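Colleague: Show me the folded form of this:
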Amino acid sequence: MCWKLVRLNFGQNLAHFGEVGIGLEQTSERVRSDTLFSAWISAYAKLFGKEAVGQLLKGYEEHPELAFRVSSTFIYRRKGNRYTYYLPRPLVFPKGYPGSSEEDDLEFAKVYKKLNYLPLKIWHRWYQTEIGFTEDDREELITKAQAGNEKDIDRNGDLYKAGTFDYSKFFKFDLVPKVAVDRITRATNFYHTGFVKFHREPEKDEDAGLYFLISFPHSFDRTLEKNLKISLDLLGEEGIGGERSTGAGRFEAEWLELDNLWTDILKPSNLINPHYCLISLYWEKSLPDGLLRKSACYEILARGGWIASPFSGRQLRRQSIRMFAEGSVFPILPQGELADVRPKDFKNNHSIYRSGVSVSLPINTSE
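Modeller: Take a look at the predicted model:
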């Protein structure tokens, strides 16, 4: 596989990333893989036409091993020339995680469970190396639980230095007041819309944004990569997510080669009990045998939303499906496929796809 890392820099732009069951008042801080794929393919269709995008999607049905795969987006933070990338914490304990019943373990477990995302360095050590979770990690988490405020935290520990407790500092949510005016009665309706804004301090040479991984098979058409780059640039100009008419969701994309740490994460050595952790959503019509064995640990999300077909000009609610979430762990490598979520009354002669094509990373699991 040929892997690339793509960073999305939103600058000062706000973004609105809605989820099923969340009103306009709330937003997520990131975009999941199915939403990214749909928006990207829509931009691809605008540039290269119905036939070209049809051929691209047809490849997922006829030759899925030759199709490109995209992960969900996750937070990155830049400070000078140093980047910190975050990955979802797998839903299994890392090797070395204590199972004792000491009094302080209750506080320790509460702090651990709040770490939904881990910096790359800690993620790699906990889940892909022989070191795993150490006694020093345990003590640092206990100290974090007992700290009255930020000043009391142990700043010399590996977890703190890696940015393990800083995830929520790199974005913030704001409510923006808006007014809707009825076209007939001219009656007004006051409401709020939630937006996410990513951390940015030019005076300190710091900022944050989103990134994702994309993989291509070894033998793939370089023209496809070029066209995908052009399409992503168009998507960046139009914006991703909701409230795009107000300029929300606009970004600049940067394609990068992977560094040595990422290479080690994609191809770890000496895994004792290899399992696979999702970093994208995953759906398959018929789940493979052995996927849900006892060692599997997973979360399921309902995914719905609206379609915006560039060829029909219609907006309809697509069919809802249930997908495995990022951080889910399986004993065999999940592949995934596209789900046709056309509304029942959608009469146009093309499918509406939601991507369940998965991207996962190999990990060790605790005994």
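
Colleague: hey, let's count contacts and neighbours off CA atoms from now on
Modeller: OK.

Colleague: For the stretch 151-300 of the chain, just list every one of the strands.
Modeller: 171-181, 188-198, 200-201, 206-216, 252-256, 275-278, 300-303 (DSSP state E, counting those that start in this stretch).

Colleague: Of the ones you listed, which is nearest A67?
Modeller: Within these, the stretch nearest A67 is strand 206-216; the backing value is 6.8 Å (Cα to Cα).

Colleague: related to what we said a few turns ago, can I get the strands of the stretch 151-300 of the chain in TSV with distance to I122 and mean neighbour count?
Modeller: Listed next are those as TSV, based on distance: least, Cα to Cα, whole Å; neighbours: other Cα atoms under 10 Å:
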stretch	distance to I122	mean neighbour count
strand 171-181	21	13
strand 188-198	23	17
strand 200-201	24	14
strand 206-216	18	21
strand 252-256	22	15
strand 275-278	15	25
strand 300-303	25	15
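
Colleague: so can I have CSV of the ones you listed showing distance to S33?
Modeller: As requested, the strands of the stretch 151-300 of the chain are exported to CSV (distance: least, Cα to Cα, whole Å):
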stretch, distance to S33
strand 171-181, 20
strand 188-198, 18
strand 200-201, 25
strand 206-216, 9
strand 252-256, 16
strand 275-278, 11
strand 300-303, 11
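
Colleague: and Q335, which of the ones you listed is closest to it?
Modeller: Distance to Q335, taken as Cα to Cα, is lowest for strand 275-278 among the strands of the stretch 151-300 of the chain, at 10.4 Å.

Colleague: by contact count, what packs against the closest one?
Modeller: Based on contacts counted as 3 or more Cα pairs under 8 Å, 6 or more residues apart in numbering; DSSP states H and E, the elements that strand 275-278 packs against are strand 329-330, strand 360-363.

Colleague: Most tightly packed of those strands?
Modeller: Each of the helices and strands packed on strand 275-278 was scored by mean neighbour count; the highest is strand 329-330, a mean of 27, by mean count of other Cα atoms under 10 Å.

Colleague: contact partners of it?
Modeller: 90-92, 275-278, 291-293, 295-298 (Cα atoms under 8 Å, 6 or more residues apart in numbering).

Colleague: coming back round to it: closest to E139 out of the helices and strands packed on strand 275-278?
Modeller: With Cα to Cα as the measure, strand 360-363 is the member of the helices and strands packed on strand 275-278 nearest E139 (23.8 Å).

Colleague: picking up where we left off before, out of the contacts of strand 329-330, which is nearest to N227?
Modeller: Relative to N227, and with distances defined as Cα to Cα, the nearest of the contacts of strand 329-330 is L278, at 26.6 Å.

Colleague: Return the residues in contact with the closest one.
Modeller: Shown in contact with L278 (Cα under 8 Å, 6+ apart): A325, E326, G327, S328, V329, S358, V359, S360, L361.

Colleague: and for comparison, fold this next one:
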Amino acid sequence: MKTFSIIKLTNLSPIHIGMGREVTDNSAHTLHSDTLSAALAAIRVQTKGAERIKEFINSFSISSAFPFWEGQLFLPKPQGRLHVKVEEKEESEIRKVLKGVQYIESSLWNKLIKGEVLCVKPNQIHRNLLLAESSNSLHPIISRSQVNERVSVSREDGRDAEPFFFEWDFYHSKAGLYILTDAKEELFEELYDLFTILGEQGIGTDRNIGGGKFEVEKGGTIELGETNENSNGQLLLSLFIPTEEELPKINLKSSHYSILLRGGFMAGSYNERLRHLHKKNIYMFNVGSFFKTEDHLQGKVVDLQPNWNSDEIHPVYRSGLPLSVPVKMINYE
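Modeller: Okay, here's the model as predicted:
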């Protein structure tokens, strides 16, 4: 098993995670690990300067942000078929129901990735969550989305204002997001301080009107996964860019994974004149991906600096360092 430290993001203001400048009527809903580590690196540049920033990014791994409800933590559904039985439902019905599940309560998740078959009641599946308890009083609604109509006013004389739609995610006061990290001692304290500043500045779109702000709490530690001796693979809790050397070793034919195209604008740059530039794109393996390998996943940090003829341009580092746990998936199809 692996032990991770927890950082909780609480009292979240409405947040919009951009999917591209032209797309505002949908939010991406998920704060991924590469976005978070890049935001922390940008704040570190603001507070300590750009010296040794790549060394800093290479010094830790963090997960993507996952939801919590009061004391319950939820983890991403593993890719592939889930070995879950639902009372009073046929196999075909179960597959349809489980298709909508995105997150699994941590105690159930830990059983599932140790090779156990879960037997649950129908009311443990609520919206996109698989709950640990079947009590009717425990049906959390962690967040709600709301699309508002707004107006863009042109700075050019004679041009009409243009309406557009904008989606916000609103989090319940008892809920929020949390991040797992392998950072220890002084490095963990530094990450915690950087997250505190990030919460004050906000993350996502429209930070200037209060979007994406939060408070930070230390959530203790959590043990996840199987022992290395009993595991038959690694499961991602972050995005992941393999090195060229390890790509043949992760056995993609026997693995179950999805990939994401990552890119976007240099919105986190300390230089406002560069924030309109589009970073280079790169594909990453998504959270929940399972790799049937006995090797430790290494990953790498990449520079997505755009081709721009200016002395002001600077590296745009994106972390593909994995946060993964050893798992034992049975009869993985």
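
Colleague: Let me have the contacts of L278 of the first structure in a markdown table, adding distance to G236 of the first structure as columns.
Modeller: Formatted as a markdown table, the contacts of L278 of the first structure follow (distance: Cα to Cα, whole Å):
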| residue | distance to G236 of the first structure |
| --- | --- |
| A325 | 25 |
| E326 | 24 |
| G327 | 27 |
| S328 | 29 |
| V329 | 32 |
| S358 | 23 |
| V359 | 23 |
| S360 | 26 |
| L361 | 27 |
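
Colleague: For G100 of the second structure, grab the count of nearby residues.
Modeller: Burial measure for G100 of the second structure: 14 neighbouring residues, criterion other Cα atoms under 10 Å.

Colleague: ok, now how distant is the aligned partner of it in the first structure from I300 of the first structure?
Modeller: Structural correspondence for G100 of the second structure with respect to the first structure (TM-score structural alignment): K114. As judged by Cα to Cα, to the nearest Å, K114 of the first structure and I300 of the first structure stand 19 Å apart.

Colleague: Also D136 of the first structure?
Modeller: Using Cα to Cα, which is the criterion applied here, D136 of the first structure is 33 Å from I300 of the first structure.

Colleague: E19 of the first structure falls within a helix, correct?
Modeller: No. Secondary structure assignment places E19 of the first structure outside any helix; it is coil (DSSP: H, G, I helix; E, B strand; the rest coil).

Colleague: which residues sit in contact with it?
Modeller: Counting by Cα under 8 Å, 6+ apart, E19 of the first structure has contacts T27, S28, R303.

Colleague: ditto for G225 of the second structure
Modeller: Contacts here follow Cα under 8 Å, 6+ apart; on that basis G225 of the second structure touches M1, K2, N110, I113, K114, V325, P326, V327.

Colleague: Under the alignment, what does the fourth one map to in the first structure?
Modeller: By that I understand I113 of the second structure. For I113 of the second structure, the aligned residue in the first structure is Y127 (criterion: TM-score structural alignment).

Colleague: what about R159 of the second structure, how many neighbours?
Modeller: There are 9 residues near R159 of the second structure, going by other Cα under 10 Å.

Colleague: residues in contact with Y270 of the second structure?
Modeller: With contacts taken as Cα under 8 Å, 6+ apart, Y270 of the second structure has the following neighbours: A42, V45, Q46.

Colleague: What strand or helix carries the second one?
Modeller: Just to be clear, that refers to V45 of the second structure. Element membership of V45 of the second structure, judged by DSSP states H and E, is helix 33-48.

Colleague: For V357 of the first structure, see how far away the residue sitting nearest the centre point of the first structure is.
Modeller: The geometric centre of the first structure, computed from its C-alpha atoms, lies nearest to S72 (Cα atoms, centre = their mean), at 2.8 Å. Taking Cα to Cα as the criterion, S72 of the first structure is separated from V357 of the first structure by 11 Å.

Colleague: Give me the common contacts of these two.
Modeller: Among the neighbours of S72 of the first structure, those also in contact with V357 (Cα under 8 Å, 6+ apart) are L281.

Colleague: can you map out the helices along the second structure?
Modeller: Read by DSSP state H, the second structure holds these helices, from start to end of the chain: 33-48, 53-57, 91-99, 106-112, 185-201.

Colleague: Now render the ones you listed as TSV, adding distance to E149 of the second structure and mean neighbour count.
Modeller: Listed next are the helices of the second structure as TSV, based on distance: least, Cα to Cα, whole Å; neighbours: other Cα under 10 Å:
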stretch	distance to E149 of the second structure	mean neighbour count
helix 33-48	27	20
helix 53-57	38	16
helix 91-99	31	14
helix 106-112	37	20
helix 185-201	25	17
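
Colleague: Tabulate the ones you listed in CSV, adding columns for distance to L130 of the second structure.
Modeller: Listed next are those as CSV, based on distance: least, Cα to Cα, whole Å:
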stretch, distance to L130 of the second structure
helix 33-48, 23
helix 53-57, 33
helix 91-99, 9
helix 106-112, 8
helix 185-201, 29
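
Colleague: how about those, which one is nearest I179 of the second structure?
Modeller: When the helices of the second structure are compared for distance to I179 of the second structure using Cα to Cα, the nearest one is helix 33-48, at 8.7 Å.

Colleague: tell me the average deviation of that closest one from the first structure after fitting.
Modeller: Helix 33-48 of the second structure, aligned to the first structure and superposed, deviates on average by 0.8 Å (mean Cα distance after the TM-score superposition for the first structure).

Colleague: counting contacts, what elements does that helix pack onto?
Modeller: helix 53-57, helix 185-201, strand 317-319.

Colleague: Excluding chain neighbours, give the residue nearest to G263 of the second structure in space.
Modeller: The spatially closest residue to G263 of the second structure, leaving aside those adjacent along the chain, is N281, at 4.4 Å (Cα to Cα, 6 or more residues apart in numbering).

Colleague: Map the one you found onto the first structure.
Modeller: So N281 of the second structure corresponds to S320, using TM-score structural alignment.
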